[in-house]
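S.K.: Everything below, folded, please.
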Amino acid sequence: MGVVGRVRTTVWAAALGTVLAGVPVAAYAEESAPQPPAYRAADGARKVEGKPSTADAPLIEAGNTYEDTIGPGERVYRLVLQQDGSNAYVSAVLRPPAGAKVSGSDGVEVELMTTAGRSCRASTGRATFGYDAVPLAAAGVRWGAEDDECAPAGVYYAKVTRTSAKSSDQSPWPLELKVQREPGRGPGAPTTAPSGWPTGAPSLPGTEAVGRAGGTGFNDARALGAGVWRDEMRPGQTRWYRVPLDWGQRLGLGAELSAAKRTKDFTSASGGLSVTLYTPFRSPVSGKGVSYDGVQAGVTLEKTPPVDYGNRFSGDRETQPVSVAGWYYVAVTMGAKVADFTEDAVPVPLTLRVEVTGTPAKGPAYKEDPAAGGFGVGAEDRAAAREGLTAPEAAEAAGTRSLMRVVAGAGFGAGTLLLAVLGGWVLLGRRGRGTTAA
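M.R.: This is a model prediction of the structure:
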């Protein structure tokens, strides 16, 4: 395919993605009931092989995403960090196959530690499964300014542990690692947790729903803004979305499953509908699950605190993670057991109600731009939320816009040159005609 063909394909793909993001999902739903689509790995993810001990642990670096596999037990990775007050976040996404057997004690843990084997203060993040084997994430952190023992430059280790009961699936599962760097704070940044913010249920919108098809994981989560959004699900499926939250903003969220085509009456599934909210560094904020009887179910998460740098100093586990601006991720799961009393070939309508409140505030003083680490909300993020773009679609759309600017600039330059040449020809012609007349 030539350059022109590739450009046309790129533009068409971006346009098609934008169109499909805004139409009712039922308009292009499949009639069959295939297995839920596999988790989409990050573009450009690097292969890595963690070790069971610190000896020969492979190097992982900020700004990169890595692919590995992990069975029950530990995998260790090496980081080289600077003494610049920056924070290093290492997240691990555990991706069990659909239908894998798990228990409520199974899960993933990420711990950052020194070469002496000391765990960095408040560094360990963990998450456990509910009723279903779905993608699960946790994140560990090295605090570069608050933890004196882990502030010096040098080698550190990230230990990822997969916990698994003996009766659970013991096979190796794919593991996605992401390393993000938050720059050190400048003068005037908060050093204590804020207080006095109100808690409670959100005031969720009741406008007409707009179709937005969720993704398979963090890497292709569908962008949402404030409003009401419609999708559809089948038993055992998890749909992923992302919402940009700027400094000072709060998120309220509700999810509803409508009626399914039931094959049995008076039956329900525990954990038939569950919702989990994650931070921009893939750490769980909050989550909730309810039973579903094939008729109706709803989950409402309590409003988050306003995004504030000082929240990281809070002792409340649902406040502490809401400490950076950026994309917050929402995972919605329909329990696999729902298939026991419904026709899972018939998708069930899912309604998401999203409330974003608070005027975007000025961010804290950083020594560098935090956007390189995936933190902050910019104009392109807001545009992606309005248009309902996944990260790959947004990147392609940005590339298309950049290409069009280059083409337009080249066209303008070529036109200017052509006019100059034509002008020269006219001038020479006039001079020639004048000489002949003389």
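S.K.: Please make it C-alpha for all contacts and neighbour counts, starting now.
M.R.: Noted.
S.K.: All the strands of the stretch 101-250 of the chain, in order from the start?
M.R.: With strands called from DSSP state E, counting those that start in this stretch, the stretch 101-250 of the chain shows them at 107-114, 125-128, 136-142, 154-163, 173-182, 210-211, 222-223, 227-233, 238-245, 250-257.
S.K.: Compile those strands into CSV and extend it with columns for distance to residue 409.
M.R.: Formatted as CSV, the strands of the stretch 101-250 of the chain follow (distance: least, Cα to Cα, whole Å):
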stretch, distance to residue 409
strand 107-114, 48
strand 125-128, 49
strand 136-142, 44
strand 154-163, 47
strand 173-182, 35
strand 210-211, 36
strand 222-223, 31
strand 227-233, 38
strand 238-245, 32
strand 250-257, 41
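S.K.: quick one more, to check against the first:
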Amino acid sequence: MRERARRTAWWRGYGRRTVPGAPRTALRPGPRALRTALMPGLCALLVLPCGTAAAHGNATATEKGSPRSYAFTPGARTVAGATGTATAPRLDAGRTYRSSLSRNGKLYYRLELGATDTAYVPVTAVPPAHSTVSATDGITVSVQDATGTPCSFANARFGAGLSPRPVTALGQRETGKAVCQGRGTYYVVVRRLDAQGPGTTAPAQPWDLEIAPVTEPRTARAGSTSAPQAWDSATPEPLAGEPRDRSGGTGFASASPLGQGVWRTSLVPGETRFYKVPLDWGRQLHASAELGSATGHGYVGGALNLSLYNPVRGYVEDAALGYTGTQKPAVLAPLPPVEYANRYAVPTGVTSVRFAGDYYLVLHLSEQTADSFGPGPFTVTLRVRVAGRAHTGPQYAGRPVPGEVFTVSGQDRETVLTGNTGDGADPVMRLVAISGIGLGTALLLILAGWTVTARRTRRAQTRVNAQKPTA
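M.R.: Sure thing, here's the model as predicted:
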């Protein structure tokens, strides 16, 4: 009996505290507090995206009409961009970085690249919520070699919605091109675009940046350098059926997985949601987003924006719709199946669909929508169709960095076919399921402790109530 008492003493000690003047059975903290205290540590121990858990915790704020802020990759390293190449900080593939870009700013970062790797450097600019932006505001990203020769140039702008939102532009150094070849030092140049027209006041606040470099090795065998000529470019009938709720993440790192199906979420004006659809080699994505009807009068240009990005966060395609309060869909233009040879095409919508992996669907509801149709939330229905036959991809001569960026797992394939992402599971039970035997046992003990504590709470309260004098 004494041994049993010693074994349960830890739970008794945690579940109770002595309060002067109060019964000894007063319980603090309870199971919910214990769960809140332990969840971040368990996520970190299991190397899970705790930012996702935090995003779910902010759902209440969203329901009250306040958009959630962008969720940066957990563990992202903060770096200060330089105003020239001499002091440019180094960026390594496979790591994610945070930085900041001031008004009319221009910053330099450094890359050290091998001779045979293609490098991709996506830069996401995140302006403060409710800041004033114009349609032409945004960022440009370029990669230059040590002589200043540009390897690539890309830009991203806020567009007709006139609404501050995360926008992403991709810089790249591709092997096999006429310029920017060989091992050595390269520079990433990020410039902020601010409107300079008469009577226009550009926002003075700095914009946060997220930078996530990736490298892709060459293939083991030289293949065709011609883009596929024939593919099904017809727009299929939109999927029908009862939509399933899926709230979406608030950044690339916390994007919610989606398979084929009809999905539903709610957005407040100014809010952005991220989803990811795993696409294998040979698979073809069709997607649309429908903004539901609302009361009110007026017209909002670019009210809903649906954007698609590839596994290295490179822009693929987008669609925006003007809104008068009547339900209306934004439909992505038909895209080819995922093939390595697409990179040899000219149109962005083809050349960007060049590798397998997670493709990101990003929804944004313009802040301007609130002026004519109220604070919301507004219902958005997302329809995702995945066609085509999956096949094996090219054999690389090395490993991409990060290693799984162009990989579709067996679970990913099941997600695409069934639409079952497992997101309905309780977070703690999901931790237990993936933790392994040793850590799983520890988690089960913690769950058991919560149960024991809850039961003792009820029994203690019953005894206290029974001892109270009746009137």
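S.K.: that older thread, and among the strands of the stretch 101-250 of the first structure, the most buried is which?
M.R.: Greatest average neighbour count among the strands of the stretch 101-250 of the first structure goes to strand 222-223 (a mean of 30), per mean count of other Cα atoms under 10 Å.
S.K.: equivalent range in the second structure for that strand?
M.R.: Aligned using TM-score structural alignment, strand 222-223 of the first structure spans residues 256-257 in the second structure.
S.K.: Check the mean deviation of the matching stretch from the first structure.
M.R.: Average distance, stretch 256-257 of the second structure versus aligned residues of the first structure after superposition (mean Cα distance after the TM-score superposition for the first structure): 1.0 Å.
S.K.: got a list of contacts for that stretch?
M.R.: Defining contact as Cα atoms under 8 Å, 6 or more residues apart in numbering, one finds that stretch 256-257 of the second structure is touched by 246-249, 274-278, 415, 421.
S.K.: Apply 7 Å and report the result again.
M.R.: Under the criterion Cα atoms under 7 Å, 6 or more residues apart in numbering, residues 248-249, 274-277, 421 lie in contact with stretch 256-257 of the second structure.
S.K.: just stretch 76-86 of the first structure next, same as before
M.R.: Outside of stretch 76-86 of the first structure, the residues within contact range by Cα under 7 Å, 6+ apart are 50-54, 57-61, 144-145, 151-160, 181-185.
S.K.: Over to stretch 28-47 of the first structure?
M.R.: Stretch 28-47 of the first structure has contacts (Cα under 7 Å, 6+ apart) with 65-68, 216-217, 219-220, 237, 344-345.
S.K.: Tell me the buried residues in it?
M.R.: With burial defined by 16 or more other Cα atoms under 10 Å, the residues of stretch 28-47 of the first structure counted as buried are 36, 39, 41-42.
S.K.: Ok, stretch 47-66 of the first structure next?
M.R.: Within stretch 47-66 of the first structure, the residues scored as buried using 16+ other Cα under 10 Å are 48-52, 54, 57, 59-62, 65-66.
S.K.: now it: which residue numbers in the second structure?
M.R.: Counting by TM-score structural alignment, stretch 47-66 of the first structure pairs with residues 78-97 of the second structure.
S.K.: Repeat that for stretch 286-303 of the first structure.
M.R.: Aligned by TM-score structural alignment, stretch 286-303 of the first structure falls on residues 317-334 of the second structure.
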